[in-house]
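Q: The sequence isn't on hand, but the structure is:
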């Protein structure tokens, strides 16, 4: 073998070894490196007490994922005032047993939830390269999951269903108008229902200053724009997995929707028209069982503290 082919072979070997190492790290270490992200938003009426919101998303739970279940249970020690769950809780036909194990400790905490597509349909193998051509397509052969049982469990916790609905609740003395939509990725959302639902809430409740919060699984731009138009001051979403596989110094390669890459995870400001809302997109806590890898994008939950505006 001449020097040039030998050097090329060595270089290919180094690249292959680096790739194998990155895959091993992403599948064995980082996808289980659960992280708590914290942030604060000044959005409550002047003088209001803080509200600590635990944002959970994209658990994609399988029954054998006991480490993830234990980590989520431990979040109860944070003593959140409110839980917001933005969907894709199920990751297996028997995933509800793991969800019960993880979330039963929050039974005394007020909460709201919306569904993601994986709360309706089981996971299926996909070619990861297709994500570069746009949002993922839907497999017609996907297994139908027991969505009613999942919703029944959340209802038993006292959490309120926001799938194409609006509800009002009081947390730490602040009135919150919540509105949400069913999964936009599957086009299950019914945004046209939101104005009437909000009008009905506000006509029948004349209590004092309030804050409006929008909740959706997938942060498509048309949904975020509609939420801002209808008065959302804070928006919670998930779905993106933060890109799931990111490049250090560059960020997410894909978003699996049409949100800009620089807003694929974390807290940012979403502007539409002459208005804006604080947008918190969770990178989520899980992955599909057919793509159990994360890189430069650890799984996360968020503790977002809502605090009073400066006078």
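A: In hand now; what should we look at? Not measured: the values here are computed from a predicted model.
Q: contacts, neighbours, all on C-alpha from now
A: Fine.
Q: hey, where'd the strands end up in the stretch 101-250 of the chain?
A: Remark: strands assigned in the stretch 101-250 of the chain by DSSP state E, counting those that start in this stretch are 111-113, 160-161, 165-171, 174-180, 210-215, 234-237, 246-247.
Q: right, so the ones you listed: which one is the most enclosed?
A: By mean neighbour count, with neighbours taken as mean count of other C-alpha atoms under 10 Å, strand 234-237 ranks first of these at a mean of 26.
Q: Please compare the first structure with the one that follows:
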């Protein structure tokens, strides 16, 4: 009986990894008149695909996100979970690569996953990377060739759908690859919207973005807790953000912060509990 219960629980957790969803948020961040009569500026935030060859349902879900007609796509990393996954990532993101986009990577873009001790995860203990290189450079080149911009340790300024954007990002804070000093300072005050990007929501980087005056920070990495209690209550965050803000849209001082639950998970931990894979559309509107 116990074995059957355990097997059914694992099966249910595995099925939840394919229960793809989209959530909508709305933020009043723009000065009146910025949108020139349009209703909103729509940001599509995707993260943590952890793609494995053969995940056709995930590919089809991500492709269909283009139907949301985003004005900007933000990808906050961990696209890969297999040495041969790059073509599958590019297939999934294909229609979205025609939309203005920005990205930063996570360490699971750089290094292959490895078997994990579930107790280490539940005890919120950091795991050493495998340091087995993944073909991330080709993926990055393809993103850039299609028009997306790499925000890693860059201060970017560009227009999308008529809005002037200031976007800065850092490399993955989870393994201390971030060098905020390279982008430090307030965003251009002439920008209509300022966004900070980081793969993992660590407070030292969030504090810096908030102190510099960014309006919105976008991250992923946590998988929303991945193994949660009913109601999506995270047990761990795999970062130093509090569990109450392990996913979703929240205030962070004077800044807003969205932490994506992500669309995948390591192939060595192929389950989710009360935490479905999710993409987010953030409708940025004018202040009233």
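A: Received it, and whenever you're ready, just let me know what you need. None of the values given here were measured: they were computed from a predicted structure.
Q: Give me the TM-score for this pair.
A: The TM-score (TM-score structural alignment, normalised by the length of structure 2) is 0.94; 284 aligned residues with a C-alpha RMSD of 1.6 Å.
Q: Break down the stretch 151-300 of structure 1 into its helices, ranges please.
A: 194-203, 221-229 (DSSP state H, counting those that start in this stretch).
Q: how big is the offset of the last one relative to structure 2?
A: Just to be clear, that refers to helix 221-229 of structure 1. When structure 2 is superposed, helix 221-229 of structure 1 averages 0.7 Å from its matched positions, counting by mean C-alpha distance after the TM-score superposition for structure 1.
Q: Distance check, residue 57 of structure 2 against residue 64 of structure 2.
A: Going from residue 57 of structure 2 to residue 64 of structure 2 by C-alpha to C-alpha, to the nearest Å gives 11 Å.
Q: Also residue 209 of structure 2?
A: 32 Å.
Q: follow-up on the earlier one: which of the helices of the stretch 151-300 of structure 1 is buried the deepest?
A: Of those, helix 221-229 is the most buried (mean count of other C-alpha under 10 Å), at a mean of 20.
Q: tell me, that one lands on which residues of structure 2?
A: Matched against structure 2 by TM-score structural alignment, helix 221-229 of structure 1 falls on residues 203-211.
Q: Could you pull up the contacting residues of residue 178 of structure 2?
A: Listed by C-alpha atoms under 8 Å, 6 or more residues apart in numbering, the contact set of residue 178 of structure 2 reads 153, 170, 171, 172.
Q: let's see it at 6 Å
A: Going by C-alpha atoms under 6 Å, 6 or more residues apart in numbering, residue 178 of structure 2 touches 170, 171, 172.
Q: what does residue 238 of structure 2 give?
A: By C-alpha under 6 Å, 6+ apart, the residues touching residue 238 of structure 2 are 124, 222.
Q: Residue in structure 1 paired with it?
A: By TM-score structural alignment, residue 238 of structure 2 lines up with residue 256.
Q: Mind putting the contacts of residue 178 of structure 2 into JSON lines with neighbour count and distance to residue 98 of structure 2?
A: Formatted as JSON lines, these follow (neighbours: other C-alpha atoms under 10 Å; distance: C-alpha to C-alpha, whole Å):
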{"residue": "170", "neighbour count": "28", "distance to residue 98 of structure 2": "24"}
{"residue": "171", "neighbour count": "25", "distance to residue 98 of structure 2": "24"}
{"residue": "172", "neighbour count": "27", "distance to residue 98 of structure 2": "25"}
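Q: Tabulate those (TSV), appending distance to residue 14 of structure 2.
A: As requested, the contacts of residue 178 of structure 2 are exported to TSV (distance: C-alpha to C-alpha, whole Å):
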residue	distance to residue 14 of structure 2
170	32
171	30
172	27
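Q: And these, which is closest to residue 120 of structure 2?
A: Nearest to residue 120 of structure 2 among the contacts of residue 178 of structure 2 is residue 172, at 20.1 Å by C-alpha to C-alpha.
Q: Next one: the aligned partner of that closest one in structure 1 relative to residue 134 of structure 1, how far apart?
A: If you follow residue 172 of structure 2 across to structure 1 using TM-score structural alignment, you land on residue 183. From residue 183 of structure 1 over to residue 134 of structure 1 the distance is 17 Å, taken as C-alpha to C-alpha.
Q: longest single helix anywhere in structure 2?
A: helix 2-16 (DSSP state H).
Q: hang on, the earlier thing: for the strands of the stretch 101-250 of structure 1, which one sits closest to residue 125 of structure 1?
A: Nearest to residue 125 of structure 1, of those and by C-alpha to C-alpha, is strand 246-247 at 20.6 Å.
Q: against structure 2, where does the closest one fall?
A: So strand 246-247 of structure 1 sits over residues 228-229 in structure 2, by TM-score structural alignment.
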